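A.B. asks: what shape does this take:
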Amino acid sequence: MTIQWKGVMPAVTTKFTSNDTLDLVNFEVNIKAQIEAGVNGIILGGTLGEASTLTDDEKIVLIKKTIEIVDGKIPVIINIAEQSTKKAIEAVQKAEKYGANGFMVLPPMRYKADTRETTTYFKKIANSTTLPIMIYNNPVDYGIEVTLDMFAELAKCKNIQAVKESTRDISNITRMRNRFGNRFAILCGVDTLALESIVMGADGWVAGLVCAFPNETVAIYKLATAGRTKEAINIYRWFLPLLELDINTKLVQNIKLAEVATGIGTEYVREPRLPLIGEEKDQVLKIINNSIKTRPTLPSY
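C.D. replies: As a prediction, this is how the structure comes out:
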């Protein structure tokens, strides 16, 4: 399947039971809600997916189950976040074997690689597969920035096709366009900057709160790209308090609480994460409940 790097691509959560096993029933409920809302792809195994806590066998189960659920309607993209080049290539080959359509690749984990090491890492991964790749550029959380000069080197790999732009610098979209034109698709990776990024020319949105509010997320994207900016802004202003739950160290717990509130998830997380309690939980629920009470009626789009 060819990936069109555009539109809304949820970085989906992994559903667990109270016994800390995969909850494939609620996982399917959520994936189907995303498809029905009109998302353009599913991204598995990111931070929201608690990938660092999943076993290799669990990752395979999730890939196979997602491929089954989407049934060819949209691509399934696997996040690659490894500590070594060897492990990253193994993860790519394993995911490809089980039906992945493409990859979102982070820089090396833990070790802060320099420019040469980081570009070599990405290029070796790209050369290990023919499937398309999106580079995840998030120096705020991962400590390594993929600079424009590095992208110039990565452009030699034809299957490196897109970037998840999470530098928090909106002007970086214009810098990418000025230097590379449309060589790389650009997808916003920060929920609280999504509409601004789309207006500045981003092709899509790798979203988090979409896990709980898929229709609103897709509506913002489609209205904005149709030039109906005022309508998109009205929804986005309502959405912002929720979107800010994604810019938080407890983003997984926050978003899972929102999924519970909208009926398409559970709050179970895998340790060392723990469900929110007390005042912290009350504050998050207040935001969620207030937003649900004022949930907008979406226009046709």
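
A.B. asks: going forward, measure contacts and count neighbours with C-alpha atoms only.
C.D. replies: OK.

A.B. asks: just after the strand or helix carrying Gln93, pick out the following helix or strand.
C.D. replies: Using DSSP states H and E, the element containing Gln93 is helix 85-97. Reading on from helix 85-97 to the C-terminus, the next helix or strand found by DSSP H and E is strand 102-105.

A.B. asks: and the angle from the helix or strand that that next one is followed by to helix 85-97?
C.D. replies: Once strand 102-105 ends, the next helix or strand along the chain (criterion: DSSP H and E) is helix 115-127. Interaxial angle, helix 115-127 versus helix 85-97 (axes from the mean of the first three to the mean of the last three CA atoms, to 10 degrees): 30 degrees.

A.B. asks: can you tell me what sits against helix 115-127?
C.D. replies: 85, 88-89, 92, 105, 107-108, 133, 146, 150, 153-154, 157, 159-160 (CA atoms under 8 Å, 6 or more residues apart in numbering).

A.B. asks: please enumerate the helices of the stretch 101-250 of the chain.
C.D. replies: 115-127, 139-142, 148-154, 171-180, 194-199, 214-225, 229-243 (DSSP state H, counting those that start in this stretch).

A.B. asks: so which of those helices is the most packed in?
C.D. replies: Most buried of the helices of the stretch 101-250 of the chain, by mean neighbour count (mean count of other CA atoms under 10 Å): helix 214-225, with a mean of 22.

A.B. asks: here's the other one to compare against:
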Amino acid sequence: MVQKFGVDDLRGVVAVTPTPALPGAAELTARDTVDLGESDRMIRALVADGVDGIITNGTLGEMATLTLDEWQAFAACVSDAVSDTAPDLPLFVGATAPNTRDTVDRIRFLRDLGVRGVILGRPMWSALGADTLLAFYRDVAGLFPDMAIVLYDNPEAFKGPIPSGVYAELANVPQIIGAKYIAITPKFTADIAATGDRLRLLPLESDWLAAHTLHPEAALGCWSSSALCGPEPVLALRNAIGSGNVDTARHLTRRIEWTYEPFLARTNFPEFSKYNIALEKLRFDEAGYVTAGPARPPYHLVPEAYAEGARENGRRWRRLVGEVRERGS
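C.D. replies: Sure, this is the predicted structure:
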């Protein structure tokens, strides 16, 4: 089968979703914790509101806490919802696992569902050297010539970033079409130079305008978990950047940054990474676009000061959604 998605399909707003949980999901003995009804509703809402792609089952999608049965049920639910509403929408379901054989089995399961995109981190029990990292992705891609792969480049989760030299090599693998990127630093420019137009680096939505200003031909999309607080601000930013309306894009970026001010991710990212699953779900629930539900163990515990910052982020984002709607009316 021919590969369905390519680099040019990675543009606009790629929403990053949680895996909604039923009440009681934080219990150690809980099983079958996925709220499949809310999962279906969430995906259909994102499609109806006009996002350009969907990523599931990264960190905040609780790939680390789902049982295999739960992950399979959620993946099938998401696949069915996308197939029913927007079969050509770029969809990338996470298949990261502690060992490569489990990753291979999960990608086979996705392919059998009809999913043609995967977001893929790497085994992280031990950090991978550059040669091992490169071999891992090449070997997995070689097994699945019809699957499009988005790299999950999270230095906290995977004990270091993907080196620029490795990016240059991975950009030559046809199945590897993009990367979910963490921050705009000088390395971003180096990685853009290494990958060219062969691999799309997706910054966070609040960094998108800066990335696009530096690299207008390359920075054509972003990832956004905040889209799950309500996608309107990010979609408005997409439209402003696409139309060259710099003043509106700057205004929206400033307002997005304002929503992040109380959020731990902005003040201490290493500390945030200890509690990110619970903090993300708290802000989603507070914003009200999706009912994310409780985090699953062991990541369900979070200091109250951090939790309140997340809730305030959700409240601010909800206010921003109202501003965007009013401005567009």
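
A.B. asks: picking that back up, which of the contacts of helix 115-127 of the first structure count as buried?
C.D. replies: 85, 88-89, 92, 105, 107-108, 133, 146, 154, 157, 159-160 (16 or more other CA atoms under 10 Å).

A.B. asks: where in the first structure does stretch 93-107 of the second structure fall?
C.D. replies: Aligned by TM-score structural alignment, stretch 93-107 of the second structure falls on residues 78-92 of the first structure.

A.B. asks: quick one: map Pro174 of the second structure onto the first structure.
C.D. replies: Checking with TM-score structural alignment, Pro174 of the second structure has Lys158 as its match.

A.B. asks: give the contact list for its match.
C.D. replies: So Lys158 of the first structure contacts nothing (CA under 8 Å, 6+ apart).

A.B. asks: from Ala113 of the first structure, how far out is it?
C.D. replies: 23 Å (CA to CA, to the nearest Å).

A.B. asks: OK, contacts around the residue in the first structure that Val34 of the second structure lines up against?
C.D. replies: The alignment partner of Val34 of the second structure in the first structure, by TM-score structural alignment, is Leu22. Shown in contact with Leu22 of the first structure (CA under 8 Å, 6+ apart): 14-16, 58.

A.B. asks: before we move on, what about Gly6 of the second structure?
C.D. replies: 148, 175, 177.

A.B. asks: closest one of these to His212 of the second structure?
C.D. replies: Distance to His212 of the second structure, by CA to CA, is smallest for Ile177 among those, at 18.3 Å.

A.B. asks: pretty sure the closest one is touching Ala171, no?
C.D. replies: Yes: counting by CA atoms under 8 Å, Ile177 of the second structure touches Ala171, with 7.4 Å between them.

A.B. asks: who touches both of these two?
C.D. replies: 198-199.

A.B. asks: so those two - more neighbours on which side?
C.D. replies: Ile177 (25 against 19; other CA atoms under 10 Å).

A.B. asks: any idea how far Asn313 of the second structure is from the more buried one?
C.D. replies: Taking CA to CA, one finds Ile177 of the second structure at 32 Å from Asn313 of the second structure.

A.B. asks: so which bits of stretch 260-278 of the first structure are buried?
C.D. replies: Taking 16+ other CA under 10 Å as the criterion, stretch 260-278 of the first structure shows 261, 264-270, 275-276 as buried.

A.B. asks: so what's the equivalent of Leu106 of the first structure over in the second structure closest to, chain neighbours aside?
C.D. replies: In the second structure, the residue matched to Leu106 of the first structure (TM-score structural alignment) is Gly121. Take Gly121 of the second structure and drop its neighbours on the chain: the residue closest to it by CA to CA, 6 or more residues apart in numbering is Tyr152, 4.7 Å away.
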